[in-house]
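Q: coordinates only, sequence not included:
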């Protein structure tokens, strides 16, 4: 059993390696292959990965390569966790929109749009290589943002893929700690799109405890976590994803971004420090600093999902998958983020109650934007890109969309060969 990690030079990777090491008894893999375009980062991250595996006596099962073909050849599962353009491109995603008084963020708004244009063609090429070289029933697990858009593009092209985000599992773990119970006794009614979801019930041993949370002082902590006023939580009677504060509190976000600091700059500094730490031959576990990088519980979510896909354990996960009637008011082929049981044949979404009107309307608008963004990313059409931007609730205005697109394309020209000047 070979598991490949594309973007294996990421500073997230040691946490992922620890997750697989802990699961050797239920997921007896033969090798983990880390692939990255940077040989230098592979050497550093791979070195720490081998030392982590060495504690379990399996150091020889971790391989590294800069060749995508070599990594996915014969793979049973491929995890994709790359960032086209690196942190410098992310910095542009976060800062350029400010020129237009718009939210600057790497997965939503105009920044997320630019990232999708860069990312979708690259991940589709990875999937095409998988189709040629990996096992016939291999799964692509996407952790690359914007996850919902990437997975929609993959499934629309007929690839065998699931999307994974750590938002739901993060809430599940933190809420379990608040109630003082093991995580497996907490189940969330989590529904929506990736980075546009709500928790509408928190079941602890089958009993919904959400109202208890919202009507107590715990709601203040939840408001801090999600970045929205506590009265909004109590009005919605739900816990919104942190990313919804970009929609609910747009003016406050833009004002805060004007004074900084920029998250991309902070992450770049953390990454440089982490890579220096990883290079220490005495280090054989992920450092605590990694928690500040983001992606909490990534190792549990990713390793657990791969385990379900390859061992058919039918465990519960929160994944990005075809709607197929799960959320009323969305097309069956739309990719949504919902709880599902997962086995070798993929994810089987569990029934969820209809979204409230204020939730469904926003989801429908963002799904329309996502559809148009995929069209633009695949075709290089400026007309499709403009339609995507005016459909995006965080842009909308034509007088902003036209100059914004010109600047986004110019800033990302290196990564967007499809958008040649002569294309309409």
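A: Arrived safely. Note that this is a predicted model, so its numbers are computed, not measured. Residues are numbered from 1 along each chain as shown.
Q: make it CA atoms for all contacts and neighbour counts henceforth
A: Fine.
Q: Isn't residue 225 up against residue 242?
A: Yes: counting by CA atoms under 8 Å, residue 225 does reach residue 242; the two are 6.9 Å apart.
Q: Looking at those two, which has the bigger crowd around it?
A: Higher neighbour count among residue 225 and residue 242: residue 242, with 19 against 14, using other CA atoms under 10 Å.
Q: Spatially, what comes nearest to the more buried one if we skip its sequence neighbours?
A: Excluding its sequence neighbours, the residue lying closest to residue 242 (CA to CA, 6 or more residues apart in numbering) is residue 226, at 4.1 Å.
Q: That neighbour: how many residues sit nearby?
A: The burial count for residue 226: 17, using other CA under 10 Å.
Q: how near is it to residue 110?
A: Here residue 226 is placed at a distance of 21 Å from residue 110 (CA to CA, to the nearest Å).
Q: Quick check: the residue nearest to residue 242 vs residue 139, distance?
A: Per CA to CA, residue 226 is found 32 Å from residue 139.
Q: ok, residue 26 to residue 348 distance?
A: 21 Å.
Q: The two - which one has more neighbours?
A: Between residue 26 and residue 348, residue 348 has the larger neighbour count (other CA under 10 Å), namely 21 against 14.
Q: wait, what's in contact with that one?
A: Residues in contact with residue 348 (CA atoms under 8 Å, 6 or more residues apart in numbering) are 340, 341, 342.
Q: Correct me if wrong: residue 305 contacts residue 317.
A: Yes: Residue 305 is in contact with residue 317 according to CA under 8 Å; the separation is 6.9 Å.
Q: Find residues that contact each of the two.
A: Listed as contacting both residue 305 and residue 317 by CA under 8 Å, 6+ apart are residue 342.
Q: Alongside the first one, take a look at this:
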């Protein structure tokens, strides 16, 4: 039996996941999909779960969709477990963004202080899930696209006994799409090689028709952005000298002043990104309640994480069918990137086999990006250690070494205020 369990099944992204399994049924014949959520998410689970059932019914496929608040019941004999959680829901994300921005520093759900606190809330929960998987479905693959995906995958690898875990992000998917558009070719004709860390990875090589077209793509790289990240166009002279393609998230580091000014202005005049997402999600769930709706609504693509779920279905199919195709995932380095330790998690191009990802050589990173990569990895590791120990000083260290904070005075103020704001979800921490 091919059984898929989705933790965080009440997510607004779930219809995209269901659509992905329906479209791939001939190569990925799923028998059961279990959508799991907690008591706080029960209403959303019921709404999105019933939409999922209507989608499957419309497809005519023999896939059973089950809804439950009992995680352990769902996990028995699972083949794949996907996680798409938001501990504290969007209200917690709003705090992650508002509090740093009120001090004139970045407030973002996966980077800086906000990303760190999202990791603090999520790591204990994901490790509890891992314990259940070890007991109830020890052969299952854990596919995590809960943000911050790199830190969460690092924590699972460091602090659980699960070794069949892969982290996934939609940024490489989005960059692949943009590069194919530059080349005016279908994505299937274009291979991209990426290396680095989650939200900190670079495209090192682009191949089309067997030819290296990296220099051409670099010469055209300019305005590429995402639904949740826009901003100043890249200086092409800078990108050419950098020698690798930066992602939209790199704007936070290479255009820090401009990006921060834009974020603070939006915060003061239009509210946070999280508040806008909450309004969009409310509209989506109003659509989902329509009993005549039996497909993924187009509006879902306006979410910043659009295509996460499609990337997850693609990954699961490649493992199940031992395809050996190239995908960008968060997995153990295994010595492929000299910039990181052998057993550290990196975001890298890998061949996807039935035994999991096999990282491929993506080339040596330019010296000009190594320092930033290592600084972010040290932040990820320090964040994991703080989340596990609950030690205030370790949390302060993690925040202080993040380049988006860079202020002792405000780091302490933000840390104290965010611990107070999120204390319901951080029982492990004491000052």
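A: Good, I have the coordinates. What you see is a predicted model; the values in this text were computed from it and never measured.
Q: Map residue 420 of the second structure across to the first structure for me.
A: Counting by TM-score structural alignment, residue 420 of the second structure corresponds to residue 410 in the first structure.
Q: Quickly find the element holding its match.
A: Element membership of residue 410 of the first structure [criterion: DSSP states H and E] is helix 398-411.
Q: Run through who's touching that helix.
A: Residues from elsewhere that reach helix 398-411 of the first structure (CA under 8 Å, 6+ apart): 92, 96, 97, 100, 114, 385, 386, 389, 390, 395, 416, 419.
Q: Might you report the residue contacts of the counterpart of the fifth one in the second structure?
A: Translated: residue 114 of the first structure. By TM-score structural alignment, residue 114 of the first structure lines up with residue 117 in the second structure. Neighbouring residues of residue 117 of the second structure by CA under 8 Å, 6+ apart: 96, 418.
Q: Quick one: buried ones out of the contacts of residue 348 of the first structure?
A: For those, a burial check counting by 16 or more other CA atoms under 10 Å picks out 340, 341, 342.
Q: In JSON lines: the residues you listed, plus distance to residue 166 of the first structure and secondary structure.
A: Listed next are those as JSON lines, based on distance: CA to CA, whole Å; DSSP: H, G, I helix; E, B strand; the rest coil:
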{"residue": "340", "distance to residue 166 of the first structure": "15", "secondary structure": "strand"}
{"residue": "341", "distance to residue 166 of the first structure": "17", "secondary structure": "strand"}
{"residue": "342", "distance to residue 166 of the first structure": "16", "secondary structure": "strand"}
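Q: would you list these in CSV and tack on distance to residue 82 of the first structure?
A: Output for those, formatted as CSV (distance: CA to CA, whole Å):
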residue, distance to residue 82 of the first structure
340, 25
341, 26
342, 24
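Q: Looking at these, which is nearest residue 22 of the first structure?
A: Distance to residue 22 of the first structure across these (CA to CA) is lowest for residue 342, with 19.7 Å.
Q: All the helices of the stretch 251-400 of the second structure, in order from the start?
A: Under the criterion DSSP state H, counting those that start in this stretch, the stretch 251-400 of the second structure contains helices at 251-254, 256-270, 273-288, 308-320, 367-389, 392-401.
Q: Residue 316 of the first structure -> the second structure?
A: By TM-score structural alignment, residue 316 of the first structure lines up with residue 326 in the second structure.
Q: now swap in residue 149 of the first structure and tell me
A: Match for residue 149 of the first structure (TM-score structural alignment): residue 151.
Q: Buried residues of the helix or strand containing its match, list them for me.
A: Using DSSP H and E, residue 151 of the second structure sits in helix 149-159. Residues of helix 149-159 of the second structure classed as buried: 149, 150, 151, 152, 153, 154, 155, 156, 157, 158 (neighbour count, 16+ other CA under 10 Å).
Q: For the last one, give its distance to residue 24 of the second structure.
A: Just to be clear, that refers to residue 158 of the second structure. As judged by CA to CA, residue 158 of the second structure and residue 24 of the second structure stand 33 Å apart.
Q: what residue of the second structure matches up with residue 287 of the first structure?
A: Under the alignment by TM-score structural alignment, residue 287 of the first structure pairs with residue 297 in the second structure.
Q: picking that back up, wait, the residue nearest to residue 242 of the first structure touches residue 247, no?
A: No: here residue 226 of the first structure does not reach residue 247: they are 11.9 Å apart, not a contact under CA under 8 Å.
Q: quick one: what's aligned to residue 219 of the first structure in the second structure?
A: When the second structure is aligned by TM-score structural alignment, residue 219 of the first structure is paired with residue 221.
Q: Quick one: neighbours of its match, just the number.
A: Neighbour tally, residue 221 of the second structure, other CA under 10 Å: 19.
Q: same deal with residue 368 of the second structure?
A: Neighbour tally, residue 368 of the second structure, other CA under 10 Å: 11.
Q: The match of residue 316 of the first structure is in contact with residue 351, isn't it?
A: Yes: in terms of CA under 8 Å, residue 326 of the second structure counts as a neighbour of residue 351; the distance is 4.6 Å.
Q: any idea what residue 200 of the second structure aligns with in the first structure?
A: In the first structure, residue 200 of the second structure lines up with residue 196, judged by TM-score structural alignment.
Q: residues touching its match, list them.
A: Residue 196 of the first structure neighbours (CA under 8 Å, 6+ apart): 240, 241, 243, 244, 363.
Q: can you tell me which of the residues you listed are in helices?
A: residue 363 (DSSP state H).
Q: Take the contacts of residue 196 of the first structure and keep only those in strands.
A: Secondary structure from DSSP state E places residue 240 of these in strands.
Q: residue ranges of the helices in the stretch 51-200 of the second structure, please?
A: Applying DSSP H, counting those that start in this stretch to the stretch 51-200 of the second structure gives helices spanning 71-75, 89-102, 112-136, 149-159, 171-183.
Q: Point out the most buried one among those.
A: Of all these, helix 149-159 carries the top mean neighbour count, a mean of 24, counting by mean count of other CA atoms under 10 Å.
Q: Pull the distance from that one to the chain's centre.
A: Its chain's C-alpha centre and that of helix 149-159 of the second structure lie 12 Å apart, by CA atoms, centre = their mean, to the nearest Å.
Q: Which elements pack onto that helix?
A: Secondary-structure packing of helix 149-159 of the second structure (3 or more CA pairs under 8 Å, 6 or more residues apart in numbering; DSSP states H and E): helix 112-136, strand 165-167, strand 325-332, strand 345-353, helix 367-389.
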